[in-house]
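K.L.:
Sequence and computational prediction follow.
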Amino acid sequence: MTDRVNREKAKGLCVGCLCANAINGLCSQCLADLPVNRWHCQCCALPLAYSGNGYTCGDCLKLPPPFNRSFIPWRYQYPIDNMISRYKYNRQHKFARPLIEGFASYLESAFQDCRDEKPQILIPSPMLPARRRSRGFNQAQDMAEKIGKRLNIPVDAGVVSRVRKVKAQRGLSREARLANLQGVFEMRASVPERVAIVDDVVTTGATVRALASTLRQAGARDIQIWALARTPG
C-alpha cells in the first residue's frame, strides 16, 4: 500500500516528452530510451564499440588508473547530456531526479550480492569555492547526498579540496591533461580503505585519475568511480 501511494505521489509530467505518466520525472518509454552504457571498459567504463563484457580499454592497459573500477550506467549523449546540463548549469533538479533515482537502483543491484564491497564513504568531486558560488551548488555533492541516503553510505565533502584553478583541458592530450591536474587536489582529513568518488560525468578520466591518485596516497586502497554518464573519450 505504501509503495503504491509513493508511486502515485511521484507521478507528474515527463521531462523528456511531457506526457503525464512519469514516475520520478521520466515516463517508462523515455526511461527505456536512455543510452545505456552496455559495453564498456571494465575499469574506467569507457564505452566500447563492440559487444561483450570484461574488456579493458587501451588507455587503461597502457596507463593503469589509480582506481579499481567504475560504475557509470549511461553514455553521455542525447537526452542524458541535455538533462545533466540543465541540472548542472541551470539548477533544474527535476532533470536530475530520474537519473539519480535510476543510478541508485543500479548501484543497489550491483552491490546486492557483495555488500562488503560497498564503499565506506562517498567523496564528491570538489569544486573551487568561486566556481561553487557562481553555480550555486556542487552537483557532485548533491548527487552523493541523495545516493548516500538511499544506500546508507555516509558522505564526506570535506576530506579533499580543490586548491587551484587549471588551464582549460580542451585540446590537450591525455598526458598533458594529467600533468595539468598535478597538485590540484589536497587532502584535508584521513580516508578509509574503501571509497567512491562521485561525479556527474567522466570525460577523458583525467580529473578522476588525479583525485583517485590523491586519495590512494592518503591510504585508500579500493577506489571506485561513481558517475551518471561517460563520454566516448
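P.N.:
Right, received. Where do you want to start? Numbers count the residues shown, from 1 in each chain.
K.L.:
contacts and neighbour counts: CA atoms only from here.
P.N.:
Noted.
K.L.:
Where do the strands of this protein begin and end?
P.N.:
For the chain, the strands defined by DSSP state E cover 11-12, 22-23, 69-71, 74-75, 121-124, 160-162, 185-187, 194-202, 222-230.
K.L.:
Which residues are in contact with Met143?
P.N.:
Going by CA atoms under 8 Å, 6 or more residues apart in numbering, Met143 touches Ile100, Val198, Asp199, Asp200.
K.L.:
hmm, which of these are the buried ones?
P.N.:
Buried by 16 or more other CA atoms under 10 Å: Ile100, Val198, Asp199, Asp200, out of those.
K.L.:
Which one of the residues you listed is nearest to Ala144?
P.N.:
Using CA to CA, Val198 comes nearest to Ala144 of these, at 6.2 Å.
K.L.:
And that closest one, how far from Ala229?
P.N.:
Noted for Val198: a distance of 11 Å to Ala229, by CA to CA, to the nearest Å.
K.L.:
Use this one as the comparison:
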Amino acid sequence: MEFQDIVYKKEDSVVTITMNKPNRRNALSIDMGKEIKSALERASQDNEVRAVVITGAGSAFCSGIDLPQGEKIVDMTPVEVREEIYAVFQGVIRAIVELPKPVIASVNGPAIGAGFDVCLACDIRIAAEDARFSEFFVRIGTLPGMGGMFFLPQLVGIGKANELAFTGDIIDGVEAERIGLVNKVVPSDQLEKTTEEFANKLARGATKAIGMIKMGIRRGIGSNLSSELEFASFAQSVCIKTEDAREGFKAALEKRRPEFKGK
C-alpha cells in the first residue's frame, strides 16, 4: 500500500510512522486513520521490526479530528458514526494496543483531542517541552471517543483525568511529565535523538518478552491477581522457549550483556 497521508520509515529494527499533513497540523482524517492502522499492521507482521515510533511532521503531533469531516459527523445517524467514523479511528487505537511490540509516541507539538488519545494509547510517551496536550472534545460538545476516558485516569488518576476531560484545558510538556502523563520531557531540539535512542534500546531487547509484558500489563488493568498470575504462567511458558530467553540465561551465566534477536 502506498501511503499519502503518512510516512512509513524503517531503519534497522525501528519503524517510524509520521503523520504527514503539516499544512493541516496533521489533523486526523478517515484516510489518515486507515493508513496509520495499515502501517501498524505492517509493522506487526514484519519480524524485523522490534519497536515503533509515532510522531507528526512539522510543528504538530496531531491537532485532532479533521474539522471538515468532524462537521459532517453531526448530521450522521448514530449507526453511521459508529460504523463509518469510529470503526476507523478506534481501529487505530486497537492496532496500537494489540501490536505485540512497544509503541512510542514522540510528541513534537500539540496533541489535541483525537491526537491526544492516539498519544495516550501508546506504551511510552516522550515529549518536547513545548508540546501541548488537551482532551479538547468537551469544547466542541462531545467526549473523548478514542480511548481517552480509559487511558487517561490510568496515567494521572481519576481526579486529574476528570479535570482535563471536563475542561479541555491545555497543558504543556513540563506539566504533562509532572502529573505522570508522559514518561520523559526534553527540549524540542533533543526530541528526535532521545526518541531514537530509546526506541533502539527497546529494539535491542527481548521482543517477544516485551510483547508478552505489554499484553500482561494491559490485561492487568481492571483484572485481579489470580487472573494476572494465571496469564503470567502462560506467558512465561511461551517466553522461556524463545531464543532470546536461552541467550539471556547463557549471558547471565557468562557474566556478559545478552545479544537478543527478537526470536
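P.N.:
Yep, that arrived. Here the structure is a predicted model, which is why all the values come from computation and not from measurement.
K.L.:
what's the TM between chain one and chain two?
P.N.:
Comparison of the two superposed chains (TM-score structural alignment, normalised by the length of structure 1) gives a TM-score of 0.28, and 119 aligned residues with a CA RMSD of 6.3 Å.
K.L.:
my guess is Thr195 of structure 2 contacts Ser106, does it?
P.N.:
Yes - contact criterion CA atoms under 8 Å: Thr195 of structure 2 and Ser106 qualify, at 6.5 Å.
K.L.:
what touches both of the two?
P.N.:
Going by CA under 8 Å, 6+ apart, residues that sit against Thr195 of structure 2 and also against Ser106 are Val53, Ile126.
K.L.:
Those two: which is more packed in?
P.N.:
Taking other CA atoms under 10 Å, Thr195 of structure 2 and Ser106 do not tie; Ser106 has more neighbours (28 against 21).
K.L.:
which residues touch the more buried one?
P.N.:
Val53, Ile54, Thr55, Phe61, Arg125, Ile126, Ala127, Leu191, Glu192, Thr195.
K.L.:
again, only using 6 Å
P.N.:
Shown in contact with Ser106 of structure 2 (CA atoms under 6 Å, 6 or more residues apart in numbering): Thr55, Ile126, Ala127.
K.L.:
ok so the first one is a strand residue?
P.N.:
When you say that, I think you mean Thr55 of structure 2. Yes - assessed with DSSP: H, G, I helix; E, B strand; the rest coil, Thr55 of structure 2 lies in a strand.
K.L.:
Look up how far Glu192 of structure 2 lies from it.
P.N.:
10 Å.
K.L.:
who's more crowded, these two?
P.N.:
Neighbour count, other CA under 10 Å: between Thr55 of structure 2 and Glu192, Thr55 has more, with 25 against 17.
K.L.:
My guess is the more buried one contacts Thr16. True?
P.N.:
No - with contact defined as CA atoms under 6 Å, Thr55 of structure 2 and Thr16 do not form a contacting pair (7.5 Å).
K.L.:
which residues in structure 1 form helices?
P.N.:
Applying DSSP state H to structure 1 gives helices spanning 2-10, 28-32, 58-62, 80-90, 97-110, 129-135, 139-151, 174-180, 206-217.
K.L.:
With respect to Leu122 of structure 1, which of the ones you listed lies nearest?
P.N.:
Taking CA to CA, helix 139-151 is the member of the helices of structure 1 nearest to Leu122 of structure 1, at 6.4 Å.
K.L.:
Return the set of buried residues in the closest one.
P.N.:
Quick answer for helix 139-151 of structure 1 (16+ other CA under 10 Å): Gln139, Ala140, Gln141, Asp142, Met143, Ala144, Glu145, Lys146, Ile147, Gly148.
K.L.:
Make TSV out of the residues you listed and add distance to Phe185 of structure 1.
P.N.:
Shown next, in TSV, are these (distance: CA to CA, whole Å):
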residue	distance to Phe185 of structure 1
Gln139	18
Ala140	16
Gln141	16
Asp142	20
Met143	20
Ala144	19
Glu145	21
Lys146	24
Ile147	23
Gly148	23
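K.L.:
which one of these sits closest to Tyr89 of structure 1?
P.N.:
Gln139 (9.2 Å).
K.L.:
any chance of the strands of structure 1 in TSV, plus distance to Leu178 of structure 1?
P.N.:
Compiled in TSV, those are given as follows (distance: least, CA to CA, whole Å):
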stretch	distance to Leu178 of structure 1
strand 11-12	43
strand 22-23	40
strand 69-71	19
strand 74-75	23
strand 121-124	19
strand 160-162	15
strand 185-187	12
strand 194-202	14
strand 222-230	17
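K.L.:
Would you tell me which of the ones you listed gets closest to Ala212 of structure 1?
P.N.:
Of those, nearest to Ala212 of structure 1 by CA to CA is strand 222-230, at 6.8 Å.
K.L.:
in that closest one, what counts as buried?
P.N.:
Of all the residues in strand 222-230 of structure 1, those buried under the rule 16+ other CA under 10 Å are Asp222, Ile223, Gln224, Ile225, Trp226, Ala227, Leu228, Ala229, Arg230.
K.L.:
and which of these is nearest to Ala22 of structure 1?
P.N.:
Leu228 (19.8 Å).
K.L.:
any idea how far Thr2 of structure 1 is from that closest one?
P.N.:
Leu228 of structure 1 is 28 Å from Thr2 of structure 1, where distance means CA to CA.
K.L.:
Same check on Tyr106 of structure 1?
P.N.:
22 Å.
K.L.:
ok, those two, which is more surrounded?
P.N.:
More crowded of Tyr106 of structure 1 and Thr2, by other CA under 10 Å: Tyr106, with 14 against 7.
K.L.:
rewinding a little: quick one: which of the buried ones among the contacts of Met143 of structure 1 is nearest Ile123 of structure 1?
P.N.:
Using CA to CA, Val198 comes nearest to Ile123 of structure 1 of these, at 5.9 Å.
K.L.:
give the contact list for that closest one.
P.N.:
Contact partners of Val198 of structure 1, counting by CA under 6 Å, 6+ apart, are Ile123, Pro124, Ser125, Ala140, Trp226, Ala227.
K.L.:
so how far is Gly216 of structure 2 from Glu230 of structure 2?
P.N.:
For Glu230 of structure 2, the distance to Gly216 of structure 2 - CA to CA - is 10 Å.
K.L.:
Please disregard the earlier target; I meant Val238 of structure 2.
P.N.:
On the measure of CA to CA, Val238 of structure 2 and Gly216 of structure 2 end up 13 Å apart.
K.L.:
Please apply the same query to Gly248 of structure 2.
P.N.:
Using CA to CA, Gly248 of structure 2 is found at 20 Å from Gly216 of structure 2.
K.L.:
Which of those two has more residues huddled nearby?
P.N.:
Gly248 (19 against 16).
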